[in-house]
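Mind looking at a prediction? Sequence and model below.
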Amino acid sequence: MARLVIVSNRVASPRERAAKAGGLAVALREALGTHGGLWFGWSGETQVNPPDTPKVFRSGRVTYALLTLDPDDQRAHYAGYANGSLWPLCHYRLGALSFRRAEWEGYRRVNEHFARALFPMLRPDDIVWVHDYHFIPLAAELRKLGFGGRIGYFHHIPWPTPEVFLSLPSHAALVNDLSHYDLVGLQTEQDVRALLTYISSEARGWIAPGGVVGLRERRFRIAAFPIGIDADAFVTDAQASVGSEEEQRLAASLGGRQLAVGVDRLDYSKGLPSKLAAFGELLNRYPEHRSKVTMMQIAPVSRGEVAEYRALRRELEELAGAINGEYAEFDWVPLRYLNRPFQRATLAAIYRNARLGLVTPLRDGMNLVAKEYVAAQNPDDPGVLILSRFAGAADELSGAVLVNPYDVEGMAEAAHAALSMPIEERRERWQANWEKVRTNTIHRWCETFIHELVNAVDQFDGPSDLLGEARRG
């Protein structure tokens, strides 16, 4: 097979342990190790007048290339356009969307910088796989420089409906950039429909069977590739936690009470205020659960330099304090609110001992916490997953109790029903979820995308065939 080249904003160091790096980083590193390849990304460093060439080092069969950015360009690219425009847009938070032409220009400038630095390192038959919204224009920039090999893109966050996407002043340019990829991967079929609808109605492109698209002189394919987790590794960690010191500490702190757990980055897309409010509503409407259930919300700080995120943190601290102030007893604190991350083995132990897994984002591309919670459960006595219908995982996990994260009372009712659920129903629901989690793993996702990218350009013989097929369809 041709060499694999991966481009991402963050590059996992070869010295970073799997428990810290996360499933995606591990899977990508494994794919590179299997095929041999290059991982290209930002070094995490900024410098005025940075060098045009990346820092390059090798570990095993993988070459790592890390590029330093100008501080003004990095701010415009990352905090500005990527996370000030694209992130809120894709999560349907138009009130938080900020568009400035200088940041849009900085975003494109960084993509051009990446392309110029990467192009000399590429071989004609390389397979290039670009990850996420930071680098949508990268393929177009590489094509300008003359690279004619296969390039794929995977969008890890939701893709908005046309009505929402049109709110972005640069929407047409972004979709034109996407047309320079051979394969565009999205998380769900709903995301695929949203993008195809925009292309057919707004961009006046052609849609052929199988998600093949003709747009101007380009042809490419759009398809859903729902991402998974390293299910076996999570099962192993959860089983290893049984009887461990951490599990004993957790059990002792609970004092025989049931545990409800949520694990989310501290981000406005995660619906954290509603989740905490729903737990307070559970204790208010169903007093039989007082002193019987403890909620643990783990919310590592994310983008702490952004004012909106600092405001969210203050709001959550006030909510947690209010709930504990109203319902706590001298021997029971209803809500444990933690702002730091935990390693995978610790999370597996927490998940395994939690009767409820609370995954209630306002909008999410997939949400792997839902799948991790399922994998960590004891099959004989599993907990119940309460899942937002607006998370991509809702399409796969049919055994979850689906909720509307905007309905605080409805979430409280769902939590009450789950806490009261008979063990037979809990086992049946878990089994349905586990079948999906164990078959659609991160490794299968990775292999499938690479296979489809290798074969993507063979869908049609040429643009004329595409147009003819579309007209016949």
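Thanks, I have it.

contacts and neighbour counts: CA atoms only from here.
Noted.

Let me see the ranges of the strands in the stretch 151-300 of the chain.
183-186, 206-208, 212-215, 218-224, 258-263, 293-298 (DSSP state E, counting those that start in this stretch).

what's the most buried one of the ones you listed?
By mean neighbour count, with neighbours taken as mean count of other Cα atoms under 10 Å, strand 183-186 ranks first of those at a mean of 26.

residues in contact with that one?
151-156, 158-159, 178, 192, 220-226, 449, 452-453, 456 (Cα atoms under 8 Å, 6 or more residues apart in numbering).

Got another one to weigh against that:
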Amino acid sequence: MSRLIVVSNRVPVPSKDGGAAAGGLAVALQAALQERGGIWMGWSGESSGEREPGALSLQQKGNITYALTDLTDTDVEEYYRGFANRVLWPICHYRLDLAEYGRKEMAGYFRVNRFFAHRLAPMIEPDDIIWVHDYHLIPLAAELRQMGLKNRIGFFLHIPWPPADILVTMPVHEEIMRGLSHYDLVGFQTDYDLQNFAGYLRREGIGDDLGNGLFDSHGRTFKAGAYPIGIETAAFAEFAERAADNVMVQKTRRSIEGRDMIIGVDRLDYSKGIIQRLEAFERFLTSNPAYQNKVTYLQVTPKSRSEVPEYEHMQKMVAEQAGRVNGAIGTVDWVPIRYVNRSISRNVLAGLYRLATIGLVTPLRDGMNLVAKEYVAAQDPDRPGVLVLSRFAGAARELKGALLVNPYDVEGTANALARGLAMSLEERRDRWSMMMEHLLSHDVSLWCKDFLRDLVAVPSSDGSGAHG
């Protein structure tokens, strides 16, 4: 069996006590790497100032070699904060108004991908299978091909892929698409993302859809498909059941004093629709005064990319809005919105999901959204909660038992909250069972196996045979 090499912007190195990194994606990829043996390479998260970074930092854990590299301050500014997070991220999330394109940042993005390729290439053996993750590293395969590597290379995009009208607003859209053509398999979260990708090739006249998921572009034949990412469903369900006894979860249960709890858990990001969600909750309370003092909304929002001005501004807006609603509607013994602006351990979160009557997941745009899946997996089968889910999250393509909402429609989301809180136990169970059955049969390990199976099987553009 060929070795596996995983490349991602950041690498979840296990803690020194040997514990696995939290999160289903890390667990699945580590399991695949342990089975095949291999390397997980990426940025350390550290800067070397303006000095050229030294040798890769290598750490061996079982069959896996974790290979980390520092970046210079300039690299971090141009590649990570610049092009990746101020051009690609907003454009892929349909926010053209927030994209700040600069030629210097674009050059830094391609330069760092070249740097990654030069660091990675000496470790690659001819039979290795390479799996590259996410928007930070789109040009990596082209750089490796330039160096003569003919290995199978797959790419998975964890965020949405926009339609042609949006993508072409980016001055380097042709170079980005050319970069994707150097992979043997390009994976997206949903069929909609795949359709957007195929539509761009057709519209710009730079590729052909050959059928059966095969495409021809820039002189290469490759496969593209939808691979919706899952969670470690069964394990998370057990985790949540045990977490109900967690001290912090028990304290929260006592503190809400028998009220229904609505929970939202999001990184602080403009794509998550937190402002619109707070407006919808306020509208729900003003339209349904009987629920005042009977429901508490807990919004957990760890800080994110606070060095980027848009995020700092958003943090201020969210805090002010939560404060305004609490001041206007709250009472001496009831705070309508509990806003927590820091990380909470996964163990506590699992217990809080289980405690919540409604999981409120309303991004304006999201590749998948694993919070929606974790909320469903965490529920008590006898008394499951209701998932209120944005139709613009990739998870909406799978979770048919959710109440789907348009997050831009504040009134509609408020009505969905009222419907969810009033829903009969029988309907809640029916909706939950349908979603849980799907999540159990489409977990993260299946996602990983399906992608690697297809990467091995796809006909190679250079005519070489498939590796096992």
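Received, thanks. Worth saying up front: this structure is predicted, and the values here are computed from it rather than measured.

circling back to that earlier point, any chance of the strands of the stretch 151-300 of the first structure in a markdown table, plus distance to residue 58 of the first structure?
Compiled in a markdown table, the strands of the stretch 151-300 of the first structure are given as follows (distance: least, Cα to Cα, whole Å):
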| stretch | distance to residue 58 of the first structure |
| --- | --- |
| strand 183-186 | 28 |
| strand 206-208 | 42 |
| strand 212-215 | 37 |
| strand 218-224 | 33 |
| strand 258-263 | 35 |
| strand 293-298 | 36 |
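
and residue 407 of the first structure, which of those strands is closest to it?
Nearest of the strands of the stretch 151-300 of the first structure to residue 407 of the first structure, taken as Cα to Cα: strand 258-263 at 17.2 Å.

Off-centre distance for the closest one?
Counting by Cα atoms, centre = their mean, to the nearest Å, strand 258-263 of the first structure is centred 21 Å from the centre of its parent chain.

same deal with stretch 30-48 of the second structure?
The answer for stretch 30-48 of the second structure is 18 Å, by Cα atoms, centre = their mean.

again with stretch 338-347 of the second structure
With Cα atoms, centre = their mean, you get 18 Å for stretch 338-347 of the second structure.

What is the aligned counterpart of residue 220 of the second structure in the first structure?
Aligned counterpart of residue 220 of the second structure in the first structure: residue 218 (TM-score structural alignment).

Same question for residue 90 of the second structure.
Counting by TM-score structural alignment, the partner of residue 90 of the second structure is residue 88.

contacting residues for its match?
By Cα under 8 Å, 6+ apart, the neighbours of residue 88 of the first structure are 94, 96, 97.

and the longest strand for the first structure?
strand 37-46 (DSSP state E).

Can you name the next helix or strand after that one?
strand 55-59 (DSSP states H and E).

Have a look at how far, on average, the helix or strand that that following strand is followed by is from the second structure.
Next along the chain after strand 55-59 of the first structure, taking DSSP H and E as the criterion, comes strand 62-69. Strand 62-69 of the first structure differs from its equivalent in the second structure by a mean of 1.1 Å after superposition (mean Cα distance after the TM-score superposition for the first structure).

what residues does strand 62-69 of the first structure touch?
With Cα under 8 Å, 6+ apart, strand 62-69 of the first structure has contacts from 11, 29, 32-33, 36-48, 50-58, 110, 114, 117.

again, 7 Å this time
Contact with strand 62-69 of the first structure is made by 32-33, 36-43, 45-47, 50, 53-58, as judged by Cα atoms under 7 Å, 6 or more residues apart in numbering.

And stretch 248-267 of the first structure, by the same measure?
270, 292-302, 309, 353-359, 369.

Those in helices, which ones?
309, 369 (DSSP state H).

Onto which residues of the first structure does stretch 183-194 of the second structure map?
Against the first structure, stretch 183-194 of the second structure falls on residues 181-192 (TM-score structural alignment).

Can you measure across that stretch, start residue to end residue?
By Cα to Cα, to the nearest Å, the extent of stretch 181-192 of the first structure from end to end equals 15 Å.
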